[in-house]
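Trainee: Dropping the sequence and predicted coords here.
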Amino acid sequence: MADENIKQHFRPDEAPFIDQVDDWLATCQDEYRPVLTEFLNPRQRYIARTMTNSFDDVRVSQNGGWPGAEMQRLLFYPTYYQPQESDFELQLINVDYPLKFSELHHRQILGTLLSKGLKRSAFGDILHDGDVWQVVLSAQMAEFVRQQVTKIGKINVKMKMADMAEVVQPVTDWEEVSTTVASLRLDSIVAAGFNYSRNRAKTIIEHGLVRVNWETIERPDYPLSVHDLMSVRHAGRIYLKEDNGITKKGKLRVSLAVVHA
């Protein structure tokens, strides 16, 4: 179990993940071999990197198939080891569908994968460059997805294996926002990111329309931390990039990245 002093630096609900990271680090150190994780979100990777820094004989690398990947696998490894791309066991799949007669959306592909019983940690980013849709998966799950996913919504699709070198550069519409907030409460950040009133933000959170790091959170006062990723149904996503300190009036300066649905 991780040292309780470590857990004091993170949220109480992150304790199980901290224990998991502690297990990965211990295995790497005790068995003197690399340890590969599932796909982790930005906040999880921040926690894992922070914990790795306290180990002199363990290093960590990350890979999600492309440089800006939101979901990435981590590889913990002893100092003697030189990580290779193949160590991350990634597989790219192209979504083949009748482009001229139908339209796919990120949420449809995500929902289909989850409906097949996959955990969010079993696959990485869903990429789109304007024409091509791709999914980054763990190599062990790719054949299952290829066989099981034949429809996305009402659209017939074929999931075709592709080489990782064929990964597209996704269209990104993230907007950088620097603002001040009263606190790092969830309702405060949602309101700031989408220019909502606090009451509106509070209501949509209580109605289960907001996820933090892929988990539905219904507490408006839920405390956020740097590297948290929020998804607001029908609105878009917010990434809490930086906490830039306190203004003279006691407000918090924050840097957000916002993408609108």
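Mentor: All right, it came through fine. Numbering: from 1, shown residues only.

Trainee: contacts, neighbours, all on C-alpha from now
Mentor: Will do.

Trainee: So residue 29 is in contact with residue 80, correct?
Mentor: No - with contact defined as CA atoms under 8 Å, residue 29 does not count as touching residue 80 (11.7 Å).

Trainee: and these two? which has more neighbours close in?
Mentor: Applying other CA atoms under 10 Å to residue 29 and residue 80 shows that residue 29 carries more neighbours, namely 20 against 11.

Trainee: Put this next to the first one:
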Amino acid sequence: MVDRSIIKSLPAEQRELGAKIIDKAQSALKIYQPVFSDFLDPGQQVMAKKLVSGIYGLTWKFDGGYDSAERKRMIIFPEDLSWGEIPECICCLQVAGNFRFRKATHRDFLGAVLNTGIRREKLGDIIVVDDGCQLIVVPEIKDYLAQNLFKIHQVPVKVTEISREELISPADNTKIIDTTVSSLRLDAVAGAGFGISRSKIVKYINSEKVKVNFETITDADYRINEGDVVSTRGLGRISIEKVKGDTRKGRIGIVIKRYL
């Protein structure tokens, strides 16, 4: 049996989704088959991972269609099943039209899909390309979209299924920052990553605008570790790629990736 009491430890806004993840895990144990969540954003992925990681006999993977996908489905399955036994859980679609004279944005594509009645959690990443976009969706809605998505931003479009290999991964719009900090405190690392003073980043922290691994942190002295993701409302997101250790001047060398 799965211990459901862990749901009470979640923030109120996460409990409904947490209960769904626990239900999925219990189902995987009961039917001894893989089960799938809807698409989860990065913060939801962190929460789901914490819930499932402690359940004996189960393991999990995330799949968003390509390695750097932001929105992914969680696949929960008995640990002695091989990955090759897991059925496909995502579908890739090409939405093509003549956007040469009427450009459409990510927001335009998302809005058009949602206007067909599709819920956001059924839709993964949207990759904008020259002649339209590529959608990653749950397989059960692919036919519905093909039959109901006709225009994007007043441009007629056609929806066809494509393979994973045909996905065009978005350009890596990041910047590597090789720097040093006085400590691995949140204010020091975030200040270096976002290029602002520690006193300014502290204001963001105190205003509950800073998250570490997608959880709000209000302590400026919170310790940052290699692999952590720090996001700040209004500034963007950074990840700590490497902690290199102490320098001769007593500072700490770190490598930060900033998402532009």
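Mentor: Thanks, I have it. Quick caveat, the model's predicted, so the values are computed rather than measured.

Trainee: what's the TM-score for these two chains?
Mentor: Once superposed, the chains reach a TM-score of 0.68 (TM-score structural alignment, normalised by the length of the second structure), with 247 aligned residues with a CA RMSD of 4.7 Å.

Trainee: Please name the nearest non-neighbouring residue to residue 104 of the second structure.
Mentor: residue 153 (6.4 Å; CA to CA, 6 or more residues apart in numbering).

Trainee: all helices of the stretch 151-260 of the second structure, in order?
Mentor: 186-194, 198-206 (DSSP state H, counting those that start in this stretch).

Trainee: ok, and which of those helices has the densest surroundings?
Mentor: The highest average neighbour count among the helices of the stretch 151-260 of the second structure, using mean count of other CA atoms under 10 Å, belongs to helix 186-194 at a mean of 24.

Trainee: That helix - contacts with which helices or strands?
Mentor: Packing contacts for helix 186-194 of the second structure, counted by 3 or more CA pairs under 8 Å, 6 or more residues apart in numbering; DSSP states H and E, involve strand 174-181, helix 198-206, strand 236-246, strand 252-259.

Trainee: That one: how far from the chain's middle?
Mentor: Mean-position distance between helix 186-194 of the second structure and its chain equals 22 Å (CA atoms, centre = their mean, to the nearest Å).

Trainee: Which positions within the longest helix along the first structure qualify as buried?
Mentor: Under DSSP state H, the helix in the first structure containing the largest number of residues is helix 15-31. By neighbour count on 16 or more other CA atoms under 10 Å, the buried set for helix 15-31 of the first structure is 15, 18, 21, 22, 24, 25, 26, 27, 28, 29.

Trainee: cool, stretch 196-206 of the first structure as well?
Mentor: 198, 201, 202, 204, 205, 206.

Trainee: ok, so of those, who is nearest residue 74 of the first structure?
Mentor: residue 205 (30.9 Å; CA to CA).

Trainee: what about the residue nearest to residue 104 of the second structure, distance to residue 139 of the second structure?
Mentor: Using CA to CA, to the nearest Å, residue 153 of the second structure is found at 25 Å from residue 139 of the second structure.

Trainee: Would you map the helices across the stretch 51-200 of the first structure?
Mentor: Using DSSP H, counting those that start in this stretch, helices in the stretch 51-200 of the first structure cover 106-115, 139-148, 186-194, 198-206.

Trainee: Can you check which of those helices gets nearest to residue 221 of the first structure?
Mentor: The nearest among those, by CA to CA, is helix 186-194 at 5.9 Å.

Trainee: Give me the distance from that closest one to the chain's centre.
Mentor: The answer for helix 186-194 of the first structure is 19 Å, by CA atoms, centre = their mean.

Trainee: next one: stretch 61-72 of the second structure
Mentor: Relative to its chain's centre, stretch 61-72 of the second structure lies at 7 Å (CA atoms, centre = their mean).

Trainee: biggest separation within the buried residues of helix 15-31 of the first structure, which pair?
Mentor: For those, with distances taken as CA to CA, the pair at the greatest spread is 15 and 29 (20.9 Å).

Trainee: coming back round to it: save the helices of the stretch 151-260 of the second structure as CSV, and put in distance to residue 57 of the second structure too.
Mentor: Below are those laid out as CSV (distance: least, CA to CA, whole Å):
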stretch, distance to residue 57 of the second structure
helix 186-194, 36
helix 198-206, 39
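
Trainee: Nearest to residue 253 of the second structure, out of those?
Mentor: Minimum separation from residue 253 of the second structure across those (CA to CA) falls at helix 186-194, 10.6 Å.

Trainee: For residue 68 of the second structure, grab the count of nearby residues.
Mentor: When counting by other CA under 10 Å, one arrives at 12 neighbours for residue 68 of the second structure.

Trainee: Spatially nearest residue to it, not counting backbone neighbours?
Mentor: Nearest to residue 68 of the second structure is residue 169, by CA to CA, 6+ apart, at 7.9 Å.

Trainee: Report the separation between the one you found and residue 75 of the second structure.
Mentor: With distances taken as CA to CA, residue 169 of the second structure is found 22 Å from residue 75 of the second structure.

Trainee: just to revisit the earlier point, dump the residue contacts of the residue nearest to residue 68 of the second structure.
Mentor: Each residue near residue 169 of the second structure by CA atoms under 8 Å, 6 or more residues apart in numbering is listed here: 66, 68, 127.

Trainee: who's in contact with the first one?
Mentor: Just to be clear, that refers to residue 66 of the second structure. By CA under 8 Å, 6+ apart, the contact set of residue 66 of the second structure is 164, 167, 169.

Trainee: Please tabulate those residues in JSON lines, including the columns distance to residue 259 of the second structure.
Mentor: Putting these into JSON lines (distance: CA to CA, whole Å) gives the following:
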{"residue": "164", "distance to residue 259 of the second structure": "24"}
{"residue": "167", "distance to residue 259 of the second structure": "21"}
{"residue": "169", "distance to residue 259 of the second structure": "15"}
